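Novice: the amino acid sequence is not available; the structure is as follows:
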């Protein structure tokens, strides 16, 4: 079959203006009408009629690098462009990537609801003439040439990304670092491809280092940047209305697809290297506390915190569990093996609001041997947990190092510490700062916070005496 045509039909360089500078010009309206017709052809007939808006879109499409990224503002056509690249590889019609077919592919984003509304719609539309079947139950797209694409979600956790060799992976929005590493492993054996389409809303994360270079100036991901203005199907009045709703802090990311240091971070002092540490074997006298953030529709987050005799504290493990309460309880108990455990603590909503088959999830865990405390709930309770964590991020006078550090393979907890923000009022210059945390999907932070809301502490191990004293004839022991 002939390679697809990914030429740019209208090169705006001929006008001597950027896509943003074209706003308000007659040329921009002519371009928009052309792309309206082009868009309808793609919706009706699929990828054979797909072409990129700009040279930057095209460079991403044609890149043969094995790891790539398309950074874009909202509505910049980044997802549709990534879907076109994925589809072209899967059907064996990519102009520059000559990978064997049939292919095994993955498409993943934050959760399945987003997959349905975003990536899935693009894939089914572009592949309309090449798809044999979409199995909704198993979330698999089967192509006529034998290629198969499995839909996955970041919320399912990194273990769901352990599998056989994969040829091509498309990640829609930035995944947790451990999931990205799993995808690297899956494509290594096939000399396959990973590419990410994303609006960089999480601040300077690991993805920034991978794209623009770490402290050693080594770059790993081939990246291209597009803006909201590069989508020529958008009407100017819609663009203007959208931009008005963005704060000055959001504009770089949401309009121009640029990484920016987010304001309103809950832990602005947190730094990888300073607050993280390579995994080491703990001595047996550490006490390990367990925080649990239970859910029914998303996985249950678990964090293990070890407290030492000298007051040093380490997040030594994390879990993101799915399955029945019995199965999740068994996994938590496995995490305790070989450790000296203290108490466990759980979201207080687990006793009243989170129910399975009419019964609260808290009772279910207790019946399966996870006898947890309930985290305090009420005014100031969240603030106390966060305040205690922040206090422990400060260097101690004794060692000059933070009291709390996180094992560097606890990537979900680390990401939450790096990116968790507080909620904001629209006009904070007038209303001041909003005292509420946008914890949302930061489930592992919630689990850690519950531990500090109760207050972890070191206690000496209890040992039985070598021999009992003689029994008193009158009172016994």
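Specialist: Good, I have the coordinates. Here the structure is a predicted model, which is why all the values come from computation and not from measurement.
Novice: C-alpha only now, for contacts and for neighbours.
Specialist: Will do.
Novice: next, count neighbours for the residue nearest to residue 148 when sequence neighbours are not counted.
Specialist: Nearest residue to residue 148, sequence neighbours excluded (C-alpha to C-alpha, 6 or more residues apart in numbering): residue 142, at 4.6 Å. Neighbour count of residue 142, defined by other C-alpha atoms under 10 Å: 19.
Novice: so what's residue 142 up against?
Specialist: 131-135, 148-149 (C-alpha atoms under 8 Å, 6 or more residues apart in numbering).
Novice: do the same with residue 444
Specialist: With contact set as C-alpha under 8 Å, 6+ apart, residue 444 has these partners: 293, 301-303, 318, 412-413, 416.
Novice: now do residue 57
Specialist: Neighbour list for residue 57: 70, 78, 81, 224, 226 [criterion: C-alpha under 8 Å, 6+ apart].
Novice: okay if I get the residues you listed as CSV plus neighbour count, distance to residue 114 and secondary structure?
Specialist: Output for these, formatted as CSV (neighbours: other C-alpha atoms under 10 Å; distance: C-alpha to C-alpha, whole Å; DSSP: H, G, I helix; E, B strand; the rest coil):
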residue, neighbour count, distance to residue 114, secondary structure
70, 27, 18, strand
78, 29, 15, helix
81, 22, 17, helix
224, 20, 23, strand
226, 25, 21, strand
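Novice: okay, the residues you listed in JSON lines with distance to residue 289 next?
Specialist: Formatted as JSON lines, the contacts of residue 57 follow (distance: C-alpha to C-alpha, whole Å):
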{"residue": "70", "distance to residue 289": "41"}
{"residue": "78", "distance to residue 289": "43"}
{"residue": "81", "distance to residue 289": "46"}
{"residue": "224", "distance to residue 289": "44"}
{"residue": "226", "distance to residue 289": "46"}
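Novice: okay, one more to line up with it:
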């Protein structure tokens, strides 16, 4: 009888440990990120190019690559295989999509976790233990406006969520270390966002499927390639 009880106790303990390990891994997905070749090429290009475009079809890992790169810059946690741009101190960054809702449902979800479940925030690309503060946006349910993230060098990085629909005027007046455009921006919005990085020599990266054909933004990158 005692052997059965002991065995049952060990099994329950092992199950509990397995669940805790899974929980911790779920809140530190950054440590497990391993890019495939195209994603790796995109990351590596950041070491030499301020402006980068990852243009590919749907469901090919563009936004995933963008989210994990932003998480690295926010935290200063770069893996051994990293050959891209590095920031050794906390910085200020923007991420943006077409609308505030689409930004919440794609970029925010990948960076933080399910927008509708605040208890899941910390299960995205940004490690849960590194998230210091989150400030909700007004007018859009479960959307985040600003968050701060602990950097390994000390202090905290700041991340703001933006949308192209806000118009160019809402994109002025800030100084950034980097900006990530998920989905193709209008040219004036792209130029304004890039301008925010000029003083720091920061970066602008874009991830999108070219649904607008040979637009001004697409043409600009193809002509420079």
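Specialist: Thanks, I have the structure now. Quick caveat, the model's predicted, so the values are computed rather than measured.
Novice: give me the TM-score for this pair.
Specialist: After superposition, the two chains reach a TM-score of 0.73 (TM-score structural alignment, normalised by the length of structure 2), with 175 aligned residues with a C-alpha RMSD of 1.8 Å.
Novice: ok so, going back, which of the contacts of residue 142 of structure 1 map to contacts in structure 2?
Specialist: Contacts conserved in structure 2 for those, using both residues aligned by TM-score structural alignment, their matches' C-alpha atoms under 8 Å: 131-134, 148-149.
Novice: just the buried residues of those residues.
Specialist: By neighbour count, with 16 or more other C-alpha atoms under 10 Å, these hold 131-132, 148-149 as buried.
Novice: could you identify the most distant pair in those residues?
Specialist: 132 and 149 (11.8 Å; C-alpha to C-alpha).
Novice: what do these two both touch?
Specialist: Shared contacts of residue 132 of structure 1 and residue 149, defined by C-alpha under 8 Å, 6+ apart, are found at 141-142.
Novice: so what's residue 58 of structure 2 up against?
Specialist: Residue 58 of structure 2 neighbours (C-alpha under 8 Å, 6+ apart): residue 209.
Novice: so what's the residue count around residue 248 of structure 1?
Specialist: 10.
Novice: which position in structure 2 pairs with it?
Specialist: Under the alignment (TM-score structural alignment), residue 248 of structure 1 pairs with nothing in structure 2.
Novice: distance check, residue 248 of structure 1 against residue 419 of structure 1.
Specialist: In this view, residue 248 of structure 1 and residue 419 of structure 1 are 18 Å apart by C-alpha to C-alpha, to the nearest Å.
Novice: from the contact counts, what lies against the one helix or strand residue 318 of structure 1 maps to?
Specialist: For residue 318 of structure 1, the element it lies in under DSSP states H and E is strand 313-321. In terms of contacts (3 or more C-alpha pairs under 8 Å, 6 or more residues apart in numbering; DSSP states H and E), strand 313-321 of structure 1 is packed against strand 300-307, strand 404-407.
Novice: for residue 54 of structure 2, what is the corresponding residue in structure 1?
Specialist: So, by TM-score structural alignment, residue 54 of structure 2 is matched to residue 70.
Novice: residue boundaries of the strands in the stretch 1-150 of structure 1?
Specialist: Chain-ordered strands for the stretch 1-150 of structure 1, with DSSP state E, counting those that start in this stretch as the definition, fall at 67-72, 104-109, 131-135, 140-143, 148-153.
Novice: what about residue 241 of structure 1, how many neighbours?
Specialist: Counted with other C-alpha under 10 Å, residue 241 of structure 1 comes out at 10.
Novice: double-check that it belongs to a strand.
Specialist: No: assigned with DSSP: H, G, I helix; E, B strand; the rest coil, residue 241 of structure 1 falls outside any strand and is helix.
Novice: hang on, the earlier thing: of the contacts of residue 444 of structure 1, which is the nearest to residue 447 of structure 1?
Specialist: Nearest to residue 447 of structure 1, judged by C-alpha to C-alpha, of these is residue 293 at 5.1 Å.
Novice: buried stuff in the longest helix belonging to structure 2?
Specialist: Of all segments of type helix in structure 2, defined using DSSP state H, the longest is helix 2-26. Within helix 2-26 of structure 2, the residues scored as buried using 16+ other C-alpha under 10 Å are residue 26.
Novice: once you drop chain neighbours, what's closest to the aligned residue in structure 2 for residue 107 of structure 1?
Specialist: Under the alignment (TM-score structural alignment), residue 107 of structure 1 pairs with residue 95 in structure 2. Among residues not flanking residue 95 of structure 2 along the chain, residue 180 sits closest, at 4.7 Å (C-alpha to C-alpha, 6+ apart).
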